[in-house]
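Peer 1: Just the structure for this:
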Amino acid sequence: MSISVSHYGTLADGTAIERYTLRAGVLELDCITYGGIVTAMRVPNRQGVNANVVLGLPSLEDYVARSPYFGGLIGRYGNRIGGARFVLDGAAFALAANDGPNSLHGGRAGFDKRVWTATPEPAAEEACLVLARRSPDGEEGYPGTLELRVTYRLRAPADFIIDYEATTDRPTVLNLTSHGYFNLAGEGAGTIEDHELMIRAGAYLPTDAKLIPRGPPQAVAGTPFDFTRPKRIGAALRASHPDLLAGRGYDHNFVLDAAPRGAERLAARLQDPLSGRSMEVLTTEPGLQFYSGNFLDGTLVGPSGAAYRQGDGLCLETQHFPDSPNRPDFPSTELRPGQRFISSTTYRFGLT
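Peer 2: Prediction:
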């Protein structure tokens, strides 16, 4: 296990951004203090050849100017809040409308666009990096000062673990996640349509035209959203189902099968038949947002020099449900003084 640090770039205001490289087992991860962004994750294929399996951009300037959340820590609220507003304890809070009429991923300057303090932490049999920041009261319209701590851990032989912790001094809402775009064939390798995906969820949330949940969870059985058994992602991607049409593909929250409160359990399994790489996602969260890279349009070029087109990467974002602050029937995302937000997700790589 090891951790090394190097200079990555400098923001316009003169802030230096560092890159940390974590190594443990067969994994090697690069992340930067801007947004906690995971810029690379190197994983071997069945021949033992390493490749970066996350999409990214060539420079800090690119991440600042044009990143579609590649690899970033997302908050205060991952996913969408309808109408860019919510009511908490009788008080209304207005948020930035940065996705049509809705607020997406924390607003115009969410946690993925903030600088985090990074501290390597000694740990037995792990490479461990703690990212921390204070989110002040009123940031992007959200109430309460948050104290945040996110820990990246690489554990041999092939686990990437993200632990989230937060406290607040005022009632607020919170939904943290990581927005990695994965392609197990390798960054720049082309479409993920031939990847096979299993999601342990018997229901999903149908959405309106703006991708806000429009009703209660619906059963996946008999729909293109049934991934209860491994299925090629492209098998039903172009079906004329109204929810697929609204999202230009998959961009939906899956309601994970019930598990004991606070227990981490298997949420999804992804595999690439050609490289043999596989990835399991385990989480304590109740939902999983599966996004099939629908809005990649060829205008972004990755570090390999390849242009990213629709479907060249996918996201499996562990989280609470979209628009929960406006949906009392959904699991609550409220956080109050004296409480501690705790969540954990593991990305477990392997071979098939």
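
Peer 1: From now on I want contacts and neighbour counts done on CA atoms only, so please keep to that.
Peer 2: Will do.

Peer 1: residues near residue 49, how many?
Peer 2: If you count neighbours by other CA atoms under 10 Å, residue 49 ends up with 10.

Peer 1: Skipping adjacent residues, who's closest to it in space?
Peer 2: Nearest residue to residue 49 in three dimensions, chain neighbours excluded: residue 43, at 7.9 Å (CA to CA, 6 or more residues apart in numbering).

Peer 1: so how many other residues sit close to that neighbour?
Peer 2: Neighbours of residue 43 using other CA under 10 Å come to 22.

Peer 1: Could you look up the SS state of it?
Peer 2: strand (DSSP: H, G, I helix; E, B strand; the rest coil).

Peer 1: thought it was touching residue 26?
Peer 2: Yes - in terms of CA atoms under 8 Å, residue 43 counts as a neighbour of residue 26; the distance is 6.7 Å.

Peer 1: Next up, the contacts around the residue sitting furthest away from the middle of the chain.
Peer 2: Within the chain, the residue lying farthest from the chain centre (CA atoms, centre = their mean) is residue 90, at 30.6 Å. By CA atoms under 8 Å, 6 or more residues apart in numbering, residue 90 lies in contact with nothing.

Peer 1: any idea how far residue 176 lies from residue 346?
Peer 2: Residue 176 sits 14 Å away from residue 346, going by CA to CA, to the nearest Å.

Peer 1: Let me know whether residue 334 touches residue 172 as I believe.
Peer 2: Yes - shown here, residue 334 and residue 172 form a contact pair, counting by CA under 8 Å, at 5.7 Å.

Peer 1: Compare the two (neighbour count), which wins?
Peer 2: Using other CA under 10 Å as the criterion, residue 334 and residue 172 rank with residue 172 on top: 22 against 15.

Peer 1: got the contact list for the more buried one?
Peer 2: Counted by CA under 8 Å, 6+ apart, residue 172 has contacts 88, 142, 143, 144, 334, 335, 336.

Peer 1: cutoff 6 Å now
Peer 2: By CA atoms under 6 Å, 6 or more residues apart in numbering, residue 172 lies in contact with 143, 144, 334, 335.

Peer 1: can you check residue 174 too?
Peer 2: By CA under 6 Å, 6+ apart, the contact set of residue 174 is 76, 77, 333.

Peer 1: Here is a second sequence; please produce its structure as well for comparison:
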Amino acid sequence: MYIETEKTSNNWKQYTLSNDSGMQVSVLDYGGIITKVIVPNKHGEMENVVLGYKNIQDYENDPNFFGAIIGRVAGRIQSSSFQLDQQTFNVDRNEGKNHLHGGMKGFHQVIWNVEPFQAADMVGLKLHHVSPNGEGGYPGELHVNVTYKLTNQNQFIIEYDAISDKKTALALTNHSYFNLTGNLKDTIHHHTVTIDSDQFIELNEELMPTGKKIDVADTPFEFQNGRMLKDGLNEEFAHNQIVGGGYDHYFIFNQRNKEAVRVQEEMSGRTMHISTNQPGMVMYTSNALEKGLKLIEGESRRYLGVCFETQGSPASLHHDGFPSIVLQANQVYKKQTIFTFDID
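Peer 2: Modelled structure (predicted):
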């Protein structure tokens, strides 16, 4: 196991974690962005299974948030405001009248302090950032650590630790787009996904949660027993239509199974297992990904990747009964998501 470090053409640093099986994960200090995840297919061929730009500079102004750490709050905050203890906080408006993925100075756009480390059974990176009180409109000076770990069992682990000196809102996630075909051979239509969830959150025309939970039964959102993503990558069902013919919805985990999500791709034989202590996730199927962006293995197009954004729900700031993202002053925020790669 080893770690390589290189300077990019624009003076960022890129770190590559490698395990004894040849799996590799490459990460930028800018945005904590995961640029590559190299894993074997059933023939032993090592290929990239995440979307990344061919030109590193393209990450600087990236409306797709490829591979980035998202914060302070991942997802959309309705009308760019929320209340804590009867006090209103106004955060950046960066998607119409709403707030998206941390606003104008989100965590995807900062240079993180990175400390590589190595242990007997893993290699990793500890990323640290301090967000000052009032940044983007959020209360509290927030100290954040995000730790990336790669094990010899082909597990990629993301750990989030944070603490604020004031009560605040916090929902961290990673925004990697996965495509298990390898090197973008095909779209995600034939990825079979299993999700431990009975309910998803309804969205309105602005993609804001309405406050209503929808039962997944007998809909294209029923993933408990596994289904191909192609079933919902169209506009035949109203809830798929509203997000542009696909998925961009929050699934509430049942938390009955240790494994929250399983993804399988038959041609490559790859599987990805996701376990987490997060209460749910947004699954986004790149419905709005524009054509023609220069990626490492070719050009972008719709449905080329799928995000599994494990997190709390910003809907909880305006609606009761949703997984909360309120962090008390001096309370430790501690979350973990594990991606395990295997061959079927």
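
Peer 1: before we move on, back to that, can you select the buried ones from the contacts of residue 172 of the first structure in PyMOL?
Peer 2: Per 16 or more other CA atoms under 10 Å, the buried members of these correspond to this PyMOL selection:
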select buried, resi 143+144+335
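
Peer 1: Point out the ones among the contacts of residue 172 of the first structure that are inside strands.
Peer 2: Counting by DSSP state E, the part of those found in strands is 334, 335.

Peer 1: Pick out whichever of the contacts of residue 172 of the first structure sits closest to residue 234 of the first structure.
Peer 2: The nearest member of the contacts of residue 172 of the first structure to residue 234 of the first structure, counting by CA to CA, is residue 334 at 36.5 Å.

Peer 1: Tell me the counterpart of the closest one in the second structure.
Peer 2: Under the alignment defined by TM-score structural alignment, residue 334 of the first structure is paired with residue 326 of the second structure.

Peer 1: Tell me who's in contact with its match.
Peer 2: For residue 326 of the second structure, the contact set (CA under 6 Å, 6+ apart) comprises 168, 169.

Peer 1: go again using 10 Å as the cut-off
Peer 2: Neighbour list for residue 326 of the second structure: 84, 167, 168, 169, 170, 171, 312, 313, 314, 316, 317, 333 [criterion: CA atoms under 10 Å, 6 or more residues apart in numbering].

Peer 1: Can you say which of those are buried?
Peer 2: Neighbour-count burial (16+ other CA under 10 Å) applied to those gives 167, 168, 169, 170, 171, 312, 313, 314, 316, 317, 333.

Peer 1: So for the last one, what's the nearest residue that isn't a sequence neighbour?
Peer 2: Which is residue 333 of the second structure. Residue nearest to residue 333 of the second structure in three dimensions, not counting chain neighbours: residue 162, with 4.9 Å by CA to CA, 6+ apart.

Peer 1: quick one on the thing from earlier: how close does the equivalent of the residue nearest to residue 49 of the first structure over in the second structure get to residue 1 of the second structure?
Peer 2: By TM-score structural alignment, residue 43 of the first structure lines up with residue 39 in the second structure. Distance, residue 39 of the second structure to residue 1 of the second structure, using CA to CA: 15 Å.

Peer 1: For the residue nearest to residue 333 of the second structure, which residues are in contact?
Peer 2: Per CA under 10 Å, 6+ apart, neighbours of residue 162 of the second structure: 128-130, 142-146, 170, 172, 327, 330-335.

Peer 1: among those, which ones are buried?
Peer 2: 128, 129, 142, 144, 145, 146, 170, 172, 327, 333, 335.

Peer 1: can you tell me how far the equivalent of residue 90 of the second structure over in the first structure sits from residue 315 of the first structure?
Peer 2: Under the alignment by TM-score structural alignment, residue 90 of the second structure pairs with residue 94 in the first structure. To residue 315 of the first structure, residue 94 of the first structure is 28 Å away according to CA to CA.

Peer 1: Then residue 62 of the first structure?
Peer 2: Applying CA to CA to residue 62 of the first structure and residue 315 of the first structure gives a distance of 20 Å.

Peer 1: can you check residue 20 of the first structure too?
Peer 2: For residue 20 of the first structure relative to residue 315 of the first structure (CA to CA), the value is 23 Å.

Peer 1: Equivalent analysis for residue 32 of the first structure, please.
Peer 2: Using CA to CA, one gets 19 Å for the distance from residue 32 of the first structure to residue 315 of the first structure.

Peer 1: Pick out whichever of the two has more residues nearby.
Peer 2: residue 32 (28 against 22).

Peer 1: Need the counterpart of that one in the second structure.
Peer 2: Checking TM-score structural alignment: residue 32 of the first structure goes with residue 28.

Peer 1: what's the closest non-adjacent residue to its match?
Peer 2: In space, and not counting its chain neighbours, residue 28 of the second structure is closest to residue 14: 4.4 Å by CA to CA, 6+ apart.

Peer 1: Give the aligned equivalent of that neighbour in the first structure.
Peer 2: In the first structure, residue 14 of the second structure lands on residue 19 (TM-score structural alignment).

Peer 1: Quick one: the helices in the stretch 101-250 of the second structure, in order.
Peer 2: Taking DSSP state H, counting those that start in this stretch, the helices of the stretch 101-250 of the second structure run over residues 238-241.

Peer 1: Would you state the strands of it in chain order?
Peer 2: For the stretch 101-250 of the second structure, applying DSSP state E, counting those that start in this stretch gives strands covering 113-118, 122-131, 142-151, 155-164, 168-169, 173-174, 177-178, 191-195, 197-203, 209-215, 227-228, 248-253.

Peer 1: which bit of the first structure covers the last one?
Peer 2: Counting by TM-score structural alignment, strand 248-253 of the second structure lines up with residues 251-256 of the first structure.

Peer 1: how far does the matching stretch sit from the chain's center?
Peer 2: Distance of stretch 251-256 of the first structure from its chain centroid, counting by CA atoms, centre = their mean, to the nearest Å, is 13 Å.

Peer 1: That stretch vs the second structure, mean deviation?
Peer 2: Stretch 251-256 of the first structure, aligned to the second structure and superposed, deviates on average by 0.4 Å (mean CA distance after the TM-score superposition for the first structure).

Peer 1: Thank you, goodbye.
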